[in-house]
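1. any chance you could fold what I've pasted below:
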Amino acid sequence: MSGRAALRVGDQVRLDERLHTVVGLSGTLVRLADEGGRASLVLLPHLLAVEGFEFLGQRDGSPVVAPFALLDTVPPLEAEKATAWEQHLLELESGRQSGIGAGAGPRPEYDPALHTLEERIAAKATELRALGWTVSVRTVERMRTRYRDQGVWGLVDHRKTRLSSPTGRADERVVAAVAAVLADQLNESTGTRGRVRRRVEALLAEQHGAGVVPMPTKTTFYRLVEAVSVGTHAFGSAASRRSQARRPEGMFTPSAACRPGELVQVDTTPLDVLVILEDGVSGRPELTIAVDVATRTICAAVLRPAGTKAVDASLLLAKMLVPEPLRPGWPEALALSATLIPHARLLDIDVRLEQAAAKPVIVPETIGIDHGKVFVSDAFIAACRSLGVSVQPSRPATPTDKAIVERTFSSINTLFCQHVSGYTGSNTDRRGAGVEAVWTLAELDDLLQEWIVACWQQRPHDGLRSPFLPGRSMSPNDAYALLVARTGYVPLPLSGLDYLELLPAVWRSVNDYGIRIDHRTYNCPELAPLRRRPSGVAAKGGLWEVHYDPYDLSQVWVRNARTGEWITVPWTHRHLVSTPFADFTWRRARDLLAMRGQDDTNQAAVAAAVDQLLTRAETGPDRRIAARTRAALEPARSVPALPHALPQAPALEDTEDEATVPEQTSNVIPFGVFDAFTDGSRL
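-> This is a model prediction of the structure:
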């Protein structure tokens, strides 16, 4: 019936911001004449595709193709009625009934050869009235026009397709007040709808005067509040409400990367598992991970007590750059050689991969961070800069900017944490009765590292799919094997100097007694040229740069600003402590002395208290402190000693009788005093 899409001689079109008239058609050629009489010849495909073309012969801008899918949104009876109208109108136009064979002729009263259009319309109106329809000739004409313009959709009673307002017939002033009150309580504790009603009444009285705007009944008001607050968690979780409000207003664009290391996201979160910390107390540790966006590989994971430091983030970066060793007790199925990763070819480049676990080494190009003080610290930024890694901060309070690492935390919680003894649940509502810590931090870290290699890296991930095999999901190791050819493998070993640069730094003066840090004194003969002399660094007032390891306070390293060499300076009371200790162990020992009324600044007394804590940790229930300290350090890998390295005292031997140590659920590897020059990177 409709010829709305046809281009005919005499039609007008707009092209190049000028009005043209179609004066001729020949095949795919269109001859146009503008208002000035100038003619032009244009190919029809070019005319229809050129920008700025407009066909002015179309009625009211209605679409050429009728919206057939909208019929699914109307009641079935209305759809059937519209279809019946269509059959009658088709017969009115052509004289043929739908469903009748091609050889059958039209009914006499609708034969176009015998009757005019007006006569056929009158006959159709008479027939429909005989069928019980309430129609007139004008009704048939109106339906015929609507069908020509809109197709079947024009025959639908649009009173049945009107969209209902979510707020109904409520006063717009009341609706605006409800929205304003809900927005104001974004950061408040969750309340009830009764509180909202009281605040809305007060707001309306303030804006329009008391009693000017009538309030709906309580039931109607509650329905209005429910409609306005949809999706805002206004009466649910306060955390979910704030998270929902922080979502960007624009379109959500997921992070994407085409090759390993192109974008790596890092973040820290408390782990939902209780572990045994120092002095036998239990608490939730913090997990810091780095996730490669292209392969979903967990490049590195560092488990620490609450209060992750900048050095932990720096060590995470260093851990990403070296292969994960196949630890004792792990099955051979977890070796890198047992995966699809081209092990033999990579082994020719990096011999360290021979005993590596099934987790690829990915050197990051860009690291996405949030605004946590750990990642915006000078130590982490300087470490990234020295390794040639660019840092990309996310927008404040916008976790969607690093959605992949956030989702990985959720996966670790459901795939690992909930199966571990001491699982607390994500909040107090999900916590069971009598949840107790069973694992030490070292034991839990060993379990986590094995789970990453055995489960996460080899488990198919629904977000990893090849465009050539879209129906098959891949594991992170499979994705790396597929994409490694795009970026190649560039080994980046770290030396002892690299490790020292990653450590946090303080600035101190070098006195006759040595260097003082947190009531600890460090001294050695090699400091003689530096004593009572300025470093020459004017920005720091002539102080000397001192680097320390917060998980091994038995020694520090001083950079000679004039020569650039490092001086290893031991703690003067190191001989009183049989095991390396962390800063939290030192603070705990000082707290114990203070509670006893003793001088907590006396280094010898604090050293003795530290040794007592570590001894009890090895022989009784308090053995957890030593396990926690040991968890802070990985087994050291040897690197060649530097020419200016200073000889270090050998580590004290552990003379404890193994028979007095209670049976442990997992092995804790002992170690001696760490030396950055002789041991290199502990990673």
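
2. contacts and neighbour counts: CA atoms only from here.
-> OK.

3. number of nearby residues for Pro550?
-> 18 (other C-alpha atoms under 10 Å).

4. how near is it to Arg259?
-> According to C-alpha to C-alpha, to the nearest Å, Pro550 and Arg259 sit 35 Å apart.

5. can you give me the buried ones in stretch 114-134?
-> 120-125, 128 (16 or more other C-alpha atoms under 10 Å).

6. widest-spaced pair of those residues?
-> Arg120 and Leu128 (12.3 Å; C-alpha to C-alpha).

7. also this sequence, please, to line up against the first:
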Amino acid sequence: MSHARPGVLRIGDRVRLAGTRHTVTGLAGTLVHLADENGRASAISLQDLLLRADVEPGPAPAVPRLPAARFHGLPSKTVEEAAWWEPHIIEILTGLPPDAAPHARPGAQYDPATQTLAEREAAKAAELNDAGHTGVSASTIRRKRLRYQAQGIAGLVDGRADRARPPVGHADPRVVDALQRILASEETVQGPSRTVEFFRWRVEQFLNSEYGPGMVPVPSRSTFYRLFRRLSAGQHATGSARTRRSLAGRPEGPFGQVNPVRPGELMQIDSTPLDVLVRLDNGRPGRVDLTGVIDVATRTVTAAVLRPTTRSVDASLLLARTVTPELMRPGWADALRMSRSVLPFEHLHGLDERLVHAAARPVIVPEAMVCDHGMVFISDNFRSSCRWLGIDFQPGHLGTPTDKPHIERMIETVGTQFLQYVSGYIGSSVERRGRDVATQPLWSLPELQDLLDEWIVAAWQNRPHDGLRDPLAPGRKFTPNEKYATLVQAAGYVPVALSGEDYIELLPAKWRAINAYGVKINHRVYDDAQLNGLRRQPSGVVGRKNLWEIHADPYDVTRIWVRNHHEGGWITLFWKHLSTSPAPFGEMHWNSAISELQSQGHPNPSETEIATAVSHLLQRAHQGPSNTAPEMKPRQRKRRRPAVFGRSEAPKTPARATRSESSTASTGNEHSTKQPTADQRAEDESLAKVVPLGIFDARKEAERWW
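-> Predicted structure coming up:
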């Protein structure tokens, strides 16, 4: 053989013997097994083969390939450049490009049988320079060829594009440490939001106190801003303070998850102010609190109440509402009945006949209740209610709203899917707030409560929730009512609704004496014939000075319940003025009526006057939104001219009598009975109209909604 041969003969090498191409199929000592192109096998000694045959290079050894995932993080131009170099390097190694025909022969300048690697590399450099790729030298091609043989196409990728850079660049580690410690400090997490320039000043102060004045230079403004963006990513250091505190309160590591398998196994309760104005019972606009309970297993909102200010008694009453059916209201669609829903009505109505008239909201008895550390929920009143119902009371960690995420999300959904459609919606923050919201027609508190109850039954309980998915078919989502019906059958859950006596037990207790006229609570007298025989008698409870235990609903003052300590059970007493004001109302209405009467010059209003005022107040509160102009704002009252103040004091004698006296004086007839005309009466009435101006009270003004 007159040309160079490979130093090693391997299986798969091709040899040309007597004009026929053979492939080496096996090696046995010095004997070489061959197979021609037609598949005929033969054998020849290695010495004869090397003397008589021309050995062709076999297939190039496999080289490492770049994983496909590596290309996803690289610029497209870098990937294209590596793919462009690969066929050129393969041609240098094998003599043929990868897309050559099966029987193609290498070119003279790239034939491995006649040209060395150095010669082939020089030829490729000359070819590329002639094609316009100037600056490509043989040494450059040699470096790329060596990297390709060692790493595959990964060796052809520009290392500058795949180079891992430190997240903070080349910043001074002391500056990085100072900024990280300041970002993680309580000053930043719990404090107000500040600008990047403030943090640059704080870093400078920290470095001066830690290492000495001027010992560690602070980066320039542009460099510090870039460093700050990298280190504060996702922390909202200069953004929303509420979001920053929420992110800081997240537990480290993977989030845990509790998967209850039956209704009531785990429930959550929370209270928060709503972003909506309502017309309170005093006629003025104000915000209200929403207190709600949600079942984690079914996402059922078992109860939700609106109150001007949430108290511990509200949370206790919420437990009572949770375990009692939601009855249908006048005006609700018949489709909202439980008997027409997907709930297992036939399975449940035998346990409680009240379900025949109930709305499609499940009755769920809580087993465990998760709440935060608000004073409403950690109060003795709420704890005792949980103990009486056998509920496991589980307060969450301090400052960790993620312990009760489902009720937090439920309250947020109420704002986005219900409240923003309500007249009087003010927005979730100051920058989202509209102008003159208080001038819109506002709903009264009872009316908004009725709308919320209807929305929960109609919308929430029938909306598919992303958290209620079938484990075996994740593509399907359940509604709370569907999930409840499924778990009732699967878990064998039998809810036992709260009885009437159990509901009374949850009401707040007071201790009073039974007098001859009945029982007096907050200047209201309650009486009934059942008290005969108990009037002015001791209860027998020595620890309470022989007073009687009274339970009252603070949001329904029409009746109270007296525990019969002698014979057991409860005695229902009705307010003696119930016929005057038959509608249920509570302490808030009563106190508002007292304030209104006192402002009208009645320092000691009688009970009858209060009952009449409450009745009129409720009529105004239940009229709902109207197109009439709302009550003048306190700010506008303060801007009235002093001339109006002179008219605020009405004369002791009616205006009509004054004009009559004037007429009498002109005619000289003291006993004239001449009647004024219709125009005179209208003028007299307009003159007699009194526009009072109240005395400015700074404390009351501070409590109003502006």
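
8. any idea what the TM-score is?
-> Comparison of the two superposed chains (TM-score structural alignment, normalised by the length of structure 1) gives a TM-score of 0.68, and 548 aligned residues with a C-alpha RMSD of 4.1 Å.

9. let's have the buried residues of stretch 114-134 of structure 1 in TSV, adding distance to Ala84 of structure 1 and secondary structure.
-> Output for the buried residues of stretch 114-134 of structure 1, formatted as TSV (distance: C-alpha to C-alpha, whole Å; DSSP: H, G, I helix; E, B strand; the rest coil):
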residue	distance to Ala84 of structure 1	secondary structure
Arg120	17	helix
Ile121	16	helix
Ala122	18	helix
Ala123	16	helix
Lys124	13	helix
Ala125	14	helix
Leu128	11	helix
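
10. now check structure 2 for the residue matching Thr428 of structure 1.
-> Per TM-score structural alignment, the equivalent position to Thr428 of structure 1 in structure 2 is Val430.

11. on the three-state scheme, Gln265 of structure 1 is what?
-> Put simply, Gln265 of structure 1 is strand when judged by DSSP: H, G, I helix; E, B strand; the rest coil.

12. and it? What does it align with in structure 2?
-> In structure 2, the residue matched to Gln265 of structure 1 (TM-score structural alignment) is Gln268.

13. residues contacting its match?
-> Shown in contact with Gln268 of structure 2 (C-alpha atoms under 8 Å, 6 or more residues apart in numbering): 293-296, 369-371, 404, 406-407.

14. repeat that for 7 Å
-> 293-295, 369-371, 404, 407 (C-alpha atoms under 7 Å, 6 or more residues apart in numbering).

15. the residue lying closest to it once chain neighbours are set aside sits in which helix or strand?
-> Distances taken as C-alpha to C-alpha, 6 or more residues apart in numbering place Val370 nearest to Gln268 of structure 2, at 4.7 Å, with adjacent residues excluded. Element membership of Val370 of structure 2, judged by DSSP states H and E, is strand 368-371.

16. what about the longest helix in structure 1?
-> Criterion DSSP state H: the longest helix present in structure 1 is helix 76-94.

17. just checking, what packs against that helix?
-> Applying 3 or more C-alpha pairs under 7 Å, 6 or more residues apart in numbering; DSSP states H and E, one finds that helix 76-94 of structure 1 contacts no other helix or strand.

18. and that helix, how far out from the chain's middle?
-> 53 Å (C-alpha atoms, centre = their mean, to the nearest Å).

19. pull out the buried positions in that helix.
-> Applying a neighbour-count criterion of 16+ other C-alpha under 10 Å, one finds 78-79, 82-83, 85-86, 88-93 buried in helix 76-94 of structure 1.
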